[in-house]
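[1] after the sequence you'll find the predicted model.
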Amino acid sequence: MTDRIRIDLGERGYDVLLGPGALRAARHHPALSGARRHAVLADANVLRLHRSRVADVLDGPGLAGPPIEIPEGERAKSFATLEQVLGQMLDLELERGDAVLAIGGGVTGDLAGLAAALYKRGMDVIQVPTTLLAMADSSVGGKTAINMPQGKNLIGTFHQPSLVIADFGFLDTLPERERQAGFAEIVKAALIGDRDFFERLEKSGRDGLTAAQLQAHLKTAITFKAGIVAADEREAGQRALLNLGHTFGHALESEAGGALLHGEAVAAGLALAFDYSARLGLCPEKDAARVRAYLELAGLRTRLPDLPGAPFSATAMLDRMRHDKKNSGGHIRLVLAHGIGNAFIHDQADAADLLNFLKDQIQ
């Protein structure tokens, strides 16, 4: 059964179709109908593994040409790849009334979304996430970006999709490591503002990643995010809460040089955010310990010396955090927590204390 979740943004609102068979359910959706053409921007690995499934989503909409392949990995989120993709889109003579079909994980979705936002000052994009992480987070909310040497996602814009199709069939070939990494974004939603949801996750244990429970957990997480995005589309206020764990996580991911998956970095970042909150006396230590214990139970490592890419440098991590896009007034801005399900924005982190905290965590 396919779930439908509405992202309520008025005229820019859209549906998220979620579950087994979501591709079939989307065939007659208004976003895919009409006479306009669709340019397919697809992850090269997804095309190789799911050619017949990709053909399903292409069965109906008029195609502008063969799929434009996006290389695997974070290195594809660059100006060089963006320029190449835009050039291929121009060669297809796409018009503003046409649309982009973005088929792949977070890298493809971010890059394709930004390309759609820039092409002739904007055209529609339909997100078809193929990883659990992209389904839970990056495909919903309209954030698009590429990376810079100074950090992740520093160049981008907000460009909402016209439809999101999260078909569970794509998860069949997803490696277990990537499934676990994607699960971190589901846990994040509970930690931000839904203590009851976190308790349900705890009760499900490692079974939370099985098909029997995953759809319900994912629906809860997306519905939670939809409410925040609807209230604060461009991250002027409370939407920044969705970055819980990400300031620490992005620093780890950048320093790991590709050895660490985004979701793995977020999981470690969630544990760090709760531990730092406890260090400051803002969060009960038992909640921080509970968060770390559940993430470890879900197969997500949280101790910095145990992460791929270790050992890390506290000084280098802090420097990465100084360049985080959420910072304001020259101060490091963190999302911390008063407890499970009670996150808040901490605007002026003390850099010296943060450095000492990171040194303690790295030992």
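    Good, I have the coordinates. Remember, predicted model here, so these are calculated numbers, not experimental data. Residues are numbered from 1 along each chain as shown.
[2] when you work out contacts or count neighbours from here on, use the C-alpha atoms and nothing else.
    Fine.
[3] just the helices in this protein please.
    Ranges of helices in the chain, per DSSP state H, are 22-26, 44-49, 51-58, 79-91, 106-118, 132-133, 176-193, 195-204, 211-231, 246-256, 262-279, 285-297, 314-322, 351-362.
[4] for the fourth one, buried residues please.
    By that I understand helix 79-91. Residues Thr81, Leu82, Val85, Leu86, Met89 are the ones in helix 79-91 that count as buried (16 or more other C-alpha atoms under 10 Å).
[5] dump the residue contacts of the last one.
    It refers to Met89. Ala39 (C-alpha atoms under 8 Å, 6 or more residues apart in numbering).
[6] repeat the analysis, applying 10 Å as the threshold.
    Ala39, Val40, Leu41, Ala64, Gly65, Ile68, Glu83, Glu95, Val100, Ala115, Ala116, Tyr119 (C-alpha atoms under 10 Å, 6 or more residues apart in numbering).
[7] go ahead and flag the most central residue of this protein.
    Nearest to the geometric centre of the chain sits Ser138, at 3.2 Å (C-alpha atoms, centre = their mean).
[8] out of everything not next to it in sequence, what's closest to it?
    Nearest in space to Ser138, with sequence neighbours left out and distances taken as C-alpha to C-alpha, 6 or more residues apart in numbering, is Gly106 at 5.8 Å.
[9] and what of Ser78?
    Nearest to Ser78 is Ile146, by C-alpha to C-alpha, 6+ apart, at 5.4 Å.
[10] surely Arg239 and Gly193 touch.
    No. The criterion here is C-alpha atoms under 10 Å, and Arg239 misses it with Gly193 at 11.8 Å.
[11] isn't Ala116 up against Glu95?
    No. Contact criterion C-alpha under 10 Å: Ala116 and Glu95 do not qualify, at 11.0 Å.
[12] what do these two both touch?
    Met89, Gly122, Met123.
[13] let me have those residues in a markdown table, extended by distance to Phe248.
    As requested, the shared contacts of Ala116 and Glu95 are exported to a markdown table (distance: C-alpha to C-alpha, whole Å):
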| residue | distance to Phe248 |
| --- | --- |
| Met89 | 36 |
| Gly122 | 32 |
| Met123 | 34 |
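[14] picking up where we left off before, could you measure the residue nearest to Ser138 against His331, distance?
    As defined by C-alpha to C-alpha, to the nearest Å, Gly106 lies at a distance of 28 Å from His331.
[15] and the two? Which one has more around it.
    Ranked by neighbour count (other C-alpha atoms under 10 Å), Gly106 and His331 place Gly106 first, with 27 against 17.
[16] how close does the closest residue to Ile186 other than its chain neighbours get to Val140?
    Excluding its sequence neighbours, the residue lying closest to Ile186 (C-alpha to C-alpha, 6+ apart) is Ala221, at 5.6 Å. The gap separating Ala221 from Val140 is 11 Å, by C-alpha to C-alpha.
[17] same question, Ala25
    Per C-alpha to C-alpha, Ala25 is found 18 Å from Val140.
[18] who has more neighbours, the two?
    Val140 (24 against 18).
[19] use this one as the comparison:
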Amino acid sequence: MHSIEVKASTGSYPIYIKNGLLEEIGAEVKKIYKGRRIVVVTDSNVNEFYGQKIISLLKGSGFETFKIVVKAGEESKSFKTLLEVYDKLLDFKINRGDIIVAFGGGVVGDMAGFAAATFLRGISLIQIPTTLLAQVDSSVGGKVAVDLPRGKNLVGNFYMPKAVFIDPLLLRTLNDKFLNDGMGEVIKYGAIKDSKLFNKLMKYENKEALLKGIDEIIYTCCSIKANIVEADELDTGERMLLNYGHTIGHAIEQFFNFALYSHGEAVAMGMYSITRLGEELGITKIGTSATIKDILIKYNLPWALPEINNEAIMETISHDKKNIGGSMNFILIESIGNSFIKKIDISNIKNYMEKIIK
């Protein structure tokens, strides 16, 4: 088993990574939670494959368990769904001595995490991510949130879990689209911090070879994120590097109402576009965007921006959380594995965006 200790100001917590870890989940939860009642929040897709299994495993370890199933998809990361979850928690008479398990992908982890952070002013949380994107990124670092109609993750909090349990075998039930979606975030880690990881990803011959070594890839990505989070827990400095490709990516998701492109696909286009901009500005090594393009093609991720309305994108970007005072932080890379934050005056954003969207 791989393990990583994330040292946060609100308390350290472990990340455990092991093939088959779900089978041991009852015993593992007992090690960190001495209470009796557990609420599992999951989505309709995960529930079909693993819903009954996780309930049985937890009950087998003596826990009284409840389950809340939300509709799969980004639309569940909303106040409407959040209120439904709150109602269920009240129906179950959940109190601050109980615990919530977020069992699903990024949407479930973010929304259930936000519910845990806010219901009764805070209930303990465990993350059990089931998608590659959630395993390498969204389940780690304590960011929880819901979307607003005008933008993604605009209402949220920093709320660290008691533990994160990652079973890479759960990825075997993912279809190729969702696996590739997660690879968008994996590629991001290589691009911003680890050229060796990036080069390793370029060498995998097929999906089977990738999945054979996926536990090591997850461990590498989680280690990178843990180090960054420890240095900048509240996302005011270095942690912004994790948003490489996300400013444009979130805008693309929003523009197409979260229906046409997945998060990883949108971030992929954002990474290529922002890297091409860096080359045009003379601050990114020439040829880097072509390298990004090659790896995106390898993992069946889009790279070219679709036709989008510049003004609509500008409106979305104006609400971006990386806007601070009169400037915005763009994440650029000098070369593969070397990233930095570039402050751009808000008055110049339109000029930069016109270079990207052309």
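    Arrived safely, thanks for sending. Not measured: the values here are computed from a predicted model.
[20] what's the TM-score once they're superposed?
    Put the two chains on top of each other and the TM-score (TM-score structural alignment, normalised by the length of the second structure) is 0.93; 353 aligned residues with a C-alpha RMSD of 1.8 Å.
[21] still on that earlier bit, I'd like the helices of the first structure as CSV, with distance to Lys152 of the first structure appended.
    Shown next, in CSV, are the helices of the first structure (distance: least, C-alpha to C-alpha, whole Å):
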stretch, distance to Lys152 of the first structure
helix 22-26, 31
helix 44-49, 22
helix 51-58, 29
helix 79-91, 13
helix 106-118, 11
helix 132-133, 16
helix 176-193, 17
helix 195-204, 28
helix 211-231, 21
helix 246-256, 7
helix 262-279, 10
helix 285-297, 23
helix 314-322, 9
helix 351-362, 20
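[22] among these, which comes closest to Asp8 of the first structure?
    Evaluated with C-alpha to C-alpha, the helices of the first structure place helix 211-231 nearest to Asp8 of the first structure, the distance being 5.6 Å.
[23] tell me how far the closest one lies from the chain's centre.
    Centroid separation between helix 211-231 of the first structure and its chain, computed with C-alpha atoms, centre = their mean, to the nearest Å, is 13 Å.
[24] count of residues packed around Ala184 of the first structure?
    28.
[25] name all residues that make contact with the residue of the second structure positioned farthest from its centre.
    Going by C-alpha atoms, centre = their mean, the residue of the second structure most distant from its centre is Gly62, 31.4 Å out. Gly62 of the second structure is in contact with Gly26, Ala27, Lys30, Arg36, Arg37, Ser56, counting by C-alpha under 10 Å, 6+ apart.
[26] go on, Gln127 of the first structure?
    So Gln127 of the first structure contacts 16, 41, 100-106, 108-110, 112-113, 134-135, 138-140, 142, 160-166 (C-alpha under 10 Å, 6+ apart).
[27] tell me the counterpart of it in the second structure.
    In the second structure, the residue paired with Gln127 of the first structure is Gln127, using TM-score structural alignment.
[28] now do its match against Gly184 of the second structure, distance only.
    Distance, Gln127 of the second structure to Gly184 of the second structure, using C-alpha to C-alpha: 21 Å.
[29] show me what contacts Gly299 of the first structure?
    Contacts of Gly299 of the first structure by C-alpha under 10 Å, 6+ apart are Glu176, Arg177, Arg179, Gln180, Ala181, Phe183, Ala184, Arg206, Glu264.
[30] let me have those in CSV, extended by distance to His323 of the first structure.
    Listed next are those as CSV, based on distance: C-alpha to C-alpha, whole Å:
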residue, distance to His323 of the first structure
Glu176, 32
Arg177, 29
Arg179, 29
Gln180, 28
Ala181, 24
Phe183, 27
Ala184, 23
Arg206, 35
Glu264, 21
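[31] thinking Ser328 of the first structure is in contact with Ile345, fair?
    No. Counting by C-alpha under 10 Å, Ser328 of the first structure stays clear of Ile345, with 11.7 Å between them.
[32] neighbour-wise, which of the two wins?
    The neighbour count for Ser328 of the first structure versus Ile345, taken as other C-alpha under 10 Å, is higher for Ile345 (16 against 11).
[33] and the more buried one, what's its match in the second structure?
    Using TM-score structural alignment, the partner of Ile345 of the first structure in the second structure is Ile341.
[34] ok, its match - contacts?
    If you count contacts by C-alpha under 10 Å, 6+ apart, then Ile341 of the second structure has 237-241, 243-244, 328-333 around it.
[35] go through these and say which is closest to Ser9 of the second structure.
    Among the contacts of Ile341 of the second structure, and counting by C-alpha to C-alpha, the member closest to Ser9 of the second structure is Arg239, at 15.0 Å.
[36] what's the neighbour count on the closest one?
    19.
[37] that one reaches Asn227, doesn't it?
    Yes. Using C-alpha under 10 Å, Arg239 of the second structure makes contact with Asn227 at a distance of 9.4 Å.
[38] for the two, list the residues in contact with both.
    Here Arg239 of the second structure and Asn227 share the contacting residues Gly141, Glu233, scored by C-alpha under 10 Å, 6+ apart.
[39] Pro71 of the first structure: how many residues sit nearby?
    Pro71 of the first structure has 16 nearby residues by other C-alpha under 10 Å.
[40] OK, contacts around the spatially closest residue to it that is not a sequence neighbour?
    Using C-alpha to C-alpha, 6+ apart and skipping residues adjacent in sequence, the residue nearest Pro71 of the first structure is Ala44, 5.8 Å away. Applying C-alpha under 10 Å, 6+ apart, we find Ala44 of the first structure in contact with Pro67, Ile68, Glu69, Ile70, Pro71, Glu72, Ile103, Gly104, Thr108.
[41] same question for Asp56 of the first structure.
    Neighbour list for Asp56 of the first structure: Leu23, Arg24, Arg27, His50 [criterion: C-alpha under 10 Å, 6+ apart].
[42] tell me the residue in the second structure aligned with the first one.
    Leu23 of the first structure maps onto Leu22 in the second structure when the alignment is built from TM-score structural alignment.
[43] its match and Thr130 of the second structure: what is the separation?
    Separation of Leu22 of the second structure from Thr130 of the second structure (C-alpha to C-alpha): 10 Å.
[44] quick check: neighbours shared by those two?
    By the contact definition C-alpha under 10 Å, 6+ apart, Leu22 of the second structure and Thr130 are jointly contacted by Tyr50, Phe165, Ile166, Asp167, Pro168, Leu169, Leu170.
[45] check contacts around the second one.
    Applying C-alpha under 10 Å, 6+ apart, we find Phe165 of the second structure in contact with 3, 14-18, 21-22, 25, 28-29, 103, 126-130, 135, 139.
[46] can you tell me which of these stay in contact in the first structure?
    Mapping the contacts of Phe165 of the second structure onto the first structure (both residues aligned by TM-score structural alignment, their matches' C-alpha atoms under 10 Å) leaves 3, 14-18, 21-22, 25, 103, 126-130, 135, 139 still in contact.
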